[in-house]
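Peer 1: what follows is a predicted protein model with its sequence.
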Amino acid sequence: MNRANGVLAVACAAQFMVVLDVSVVNVALPAIQADLRLPAAHLPWIAGAYALAFGGTLLLGARLADIHGHRRTFLGGLALFTAASLLGGLAGGGAPLVAARAVQGLGAAVLAPVTLTVLTAAFPEGPARVRALATWAAVGLTGGAAGNLLAGALTETLSWRAILLVNVPVGALALPVAARLLTDAPRRSRRLDLPGAVLATTGLTCLVYGLSQARARGWDHPAPVAASAAALLLLAAFALAERHAPSPLVPPRLLRSRAVAVGNLVTLLAGACFQIPLWYFLSLYLHHALGYTAMQTGAAFLPHTLLTLLVGLRVTPALMRRAGDRTLIVAGALAAAAGFGWQSLIGPGDGYLTGVLGPAVLISVGGGLFTTPLTAVVTSGVPEADAGVASGLLNTAKQVGGAVGLAALTALAPDTADPGRAFLACAGLLAACAALALALPSAGRDQQPFGGAGEQARLDGGEPVGPAR
């Protein structure tokens, strides 16, 4: 195995663990409650502590890679995530488990953006990078389904503790391999934008917290309203502060790129359907309407996982050599929209074959088609000095999209045995993604030089940065 393929292997292993742990505890919550004798009110915190810390600190974690180097950041994030998984698996009560899940989320926020950054550094633009991005994207797409399957199998055969402890040997094996394979590009001296980091982290944390509370308590409760209002104020202050910061957390020049701005908006809307909501609503439908056990529910997602892997790894890279990236993004979004539209017809009387498997084909094919070219468009042409924060923006858009989507969709479809209206809304969001994608440049064809023609973005100390080659 050459060095680039080794980097791909460790980056995908890390990405798989990060995405897996977004959903892995959901199926095991009844077993956790019984074993630790927890009141029902504690369960949302076990599920939500990870997402709260992850979504709230992603931008900060992304910028660390640009400041301290890809290798050091990757190893630090992986070590923190692995150690927190061990502590969570050994937790003897609800409070230590919630704390461990929050630290896992912090490790994931450092690790997730840099997994993409090390790939774009290891693979130059061209067919090799496309194949690497396809693998990375497919791993991310299948992580949620695999989390349900793995959690069901481990909980029923071993213990709920195994769903966290399984990360420990993976992390322990990946750490020395990553230490040997990863290298750091020369770094420019720059300071961390501490005011921006505080505003972004607290703003995103308040947003995720407010949405989780809205889902649990409703918008008539003061907690979600206050948290959401605070989030809007903090994020507005962050946007204003970034315009005047000497070393901004999110350089304004990034958002002047049409690929970055439009691509992240498309990612946000797609995340509102794929990241969390699809697995949430289907899991509860299978449990409540069809009476599936944890193991059966996990197995029911196998078609989603296998089809996404097949399309993402084999079909999409081949099509990207023949069709424009923008064309594949539009086609994939429309196919997924059709699948969600079909899924919206689901009802309490439908079985697995008619209610789940048919729509799964279109949803999985669509997701497998558009994720890799969208990632390629958003990351192409970004200067190396901003690669970490560009990856962080992409991951933040996915996570915030999932949190926003779940909060809105659960309010729209409170009856989890009949989630048709939620899936119909997803179909509409993905149709909007297809329309927005028409404004994207096509990576490798009509991609504009980063920052616009003639622009020379400057880093700290006035050093010019041109397009990535």
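Peer 2: Sure thing, it's come through. Worth saying up front: this structure is predicted, and the values here are computed from it rather than measured.
Peer 1: C-alpha only now, for contacts and for neighbours.
Peer 2: Will do.
Peer 1: tell me which strands and helices the longest helix belonging to the chain is in contact with?
Peer 2: Taking DSSP state H as the criterion, the chain has its longest helix at helix 127-157. Counting by 3 or more C-alpha pairs under 8 Å, 6 or more residues apart in numbering; DSSP states H and E, the packing neighbours recorded for helix 127-157 are helix 3-23, helix 94-122, helix 162-165, helix 294-300, helix 302-310, helix 316-320, helix 358-379.
Peer 1: any chance of these in TSV, plus mean neighbour count and distance to Gly392?
Peer 2: TSV is the format used below for the helices and strands packed on helix 127-157 (neighbours: other C-alpha atoms under 10 Å; distance: least, C-alpha to C-alpha, whole Å):
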stretch	mean neighbour count	distance to Gly392
helix 3-23	22	13
helix 94-122	25	5
helix 162-165	22	25
helix 294-300	21	29
helix 302-310	20	23
helix 316-320	19	24
helix 358-379	25	11
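Peer 1: and here is the other one:
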Amino acid sequence: MALDTALADVRSRRWTALALICAAQFMLILDVTVVNVALPAVAADLDLGRTALTWVVTAYTLCFGGLMLLGGRLADALGARRMLLTGLTLFTTASLICGLAPNATVLLSGRVAQGIGAALLSPAALALVTLTFRGPERARALGVWAAVGGTGSAVGVLLGGALTSGPGWPWIFYVNVPTGLALLAVLPRLLPKDPAPTVTRHLDVPGALLVTTATGALVYGLVQAGDSGWTAPATLLPLVGAVVLYTTFATVERRTRTPLMDLRMLTRRPVVAGSLLMLVATALLIAFFFLGSMRLQHVDGMDAFRTGLLFLPVALTTAIGAHLGSHLVTKAGPRACATGGTALAAAGCAPLAFLSPTADPWTTLLPALATAALGLGAVFVTATTTALGLIPAHEAGLASGIVNTFHEVGGTIGVALASTLALTTTPPTPSGFTTAFTACTLTAAAAALTSPFLIPRGRPHTTGGAHGMH
């Protein structure tokens, strides 16, 4: 009897720990979309121009994605528990700094620190989930983890609108502080102790800095194109610099003993296909949130709360698409699922290329974006299952890290391009949004046309669970 009670107590502690770990991950996902609805209010309060406003979104996703592989290596070397608590402390502190920010410099510094905290926290959190659970329980736990990612973006747009319209935009950051402090108070008592740290002198810090700086240079060049033009030195120099830095990164990875990214994985067709799909799908979805939020508030004159409310169905159709995609990808195969999903995204977005400035957003923008998001939800699942389900099980962890990195980098590039194409004037005009939505439609259509050739034949086999989705 005493043994049964002890086992029940251990099981209860495991699931309580999972709930709290997922709450921490939920904050990280929330902070990708919660900011979008608040951008016009942030710009007005802190007198931010288009470039600074774009970096409010991209600084976070850039550091989150660029440093995530290093965060995973640190969790392996120093202990997942230690890294999770370190990342959570940094993220919580940075959230307070963002909320108190009196100017662009402090806000962007806070967003960078949030991204670094997220890059330390997220891989450690997933490692703890996989270490804490075994057998059928692990599959259920990973399912909960994946669901948190899907609902995080949905809640983010609604919460962002409600907080911005209510107590004000700083509260989109302040809300993380009591949550983070509560988690820091409780989690240490529930998480398993770390083993002794392993030797860390071979951590590939240069690789992490190179890939993050390269992506930063790429984003800077894309943003500058909106102000200076595509052929201006201010645009071309950062873009050329990005190519040089990516090439240097590849050289470093081939020569270092413990590379951040095993570049041989990029010779695996399923990994390349899944990563590119993830990049395109995330770039489109985050661009939709960014463009839609700006258009609804600048062109249609909506307040932040109604904007968040309009985007809730869009976020929910993304989750529905992911659910449907998880069934279709095993029955029809990833090739058909990716082609259908990207084609649906193109068909949904196409009407927005012809949207009148006086059109009712509830009957035009909402159904168009909801349809596109339904397709993209299926593409997210297809990208993950292609990369993880068509390769040997022992490579699933490496492939998962690469796909997750492309997820964050895709969001970063999507916002940079959307800003450059749409926000060409102050305030933004309908013609800029038309250009940006046209580019989104063409991108989705190109993905639909190339998917049958890019994605290998075959049905996925289950390897590592829901690594790639968040």
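Peer 2: That came through fine. This structure is a prediction, so every number in the text was calculated from the model and none was measured.
Peer 1: closest to Ala431 of the first structure out of the helices and strands packed on helix 127-157 of the first structure?
Peer 2: Ala431 of the first structure lies closest, by C-alpha to C-alpha, to one member of those: helix 358-379, at 11.6 Å.
Peer 1: list the contacts of Leu245 of the second structure.
Peer 2: Leu245 of the second structure makes contact with 210-211, 213-214 under the criterion C-alpha atoms under 8 Å, 6 or more residues apart in numbering.
Peer 1: translate it into the numbering of the first structure.
Peer 2: Aligned by TM-score structural alignment, Leu245 of the second structure pairs with Leu234 of the first structure.
Peer 1: could you count how many residues lie near Arg189 of the second structure?
Peer 2: The number of residues packed near Arg189 of the second structure is 11, by other C-alpha atoms under 10 Å.
Peer 1: break down the stretch 351-469 of the first structure into its helices, ranges please.
Peer 2: 352, 358-379, 387-412, 420-437 (DSSP state H, counting those that start in this stretch).
Peer 1: against the second structure, where does the shortest one fall?
Peer 2: Okay, so that is helix 352 of the first structure. The aligned range for helix 352 of the first structure is 361, by TM-score structural alignment.
Peer 1: residues touching that stretch, excluding its own?
Peer 2: Residues outside stretch 361 of the second structure that contact it (C-alpha under 8 Å, 6+ apart) are 296, 300.
Peer 1: ok, stretch 388-406 of the first structure next?
Peer 2: 51, 55, 58-59, 61-66, 112-114, 116-117, 208, 211-212, 215, 249-250, 254, 260, 264-265, 267-277, 379, 382.
Peer 1: could you rerun that using 6 Å?
Peer 2: 55, 58-59, 62-63, 65-66, 113, 117, 264, 267-268, 271-272, 275-277 (C-alpha atoms under 6 Å, 6 or more residues apart in numbering).
Peer 1: over to stretch 117-134 of the first structure?
Peer 2: For stretch 117-134 of the first structure, contacts defined as C-alpha under 6 Å, 6+ apart pick out 4, 312-313, 372, 387-388.
Peer 1: nearest to Val170 of the first structure, out of the helices of the stretch 351-469 of the first structure?
Peer 2: Val170 of the first structure lies closest to helix 387-412 among the helices of the stretch 351-469 of the first structure, at 22.1 Å (C-alpha to C-alpha).
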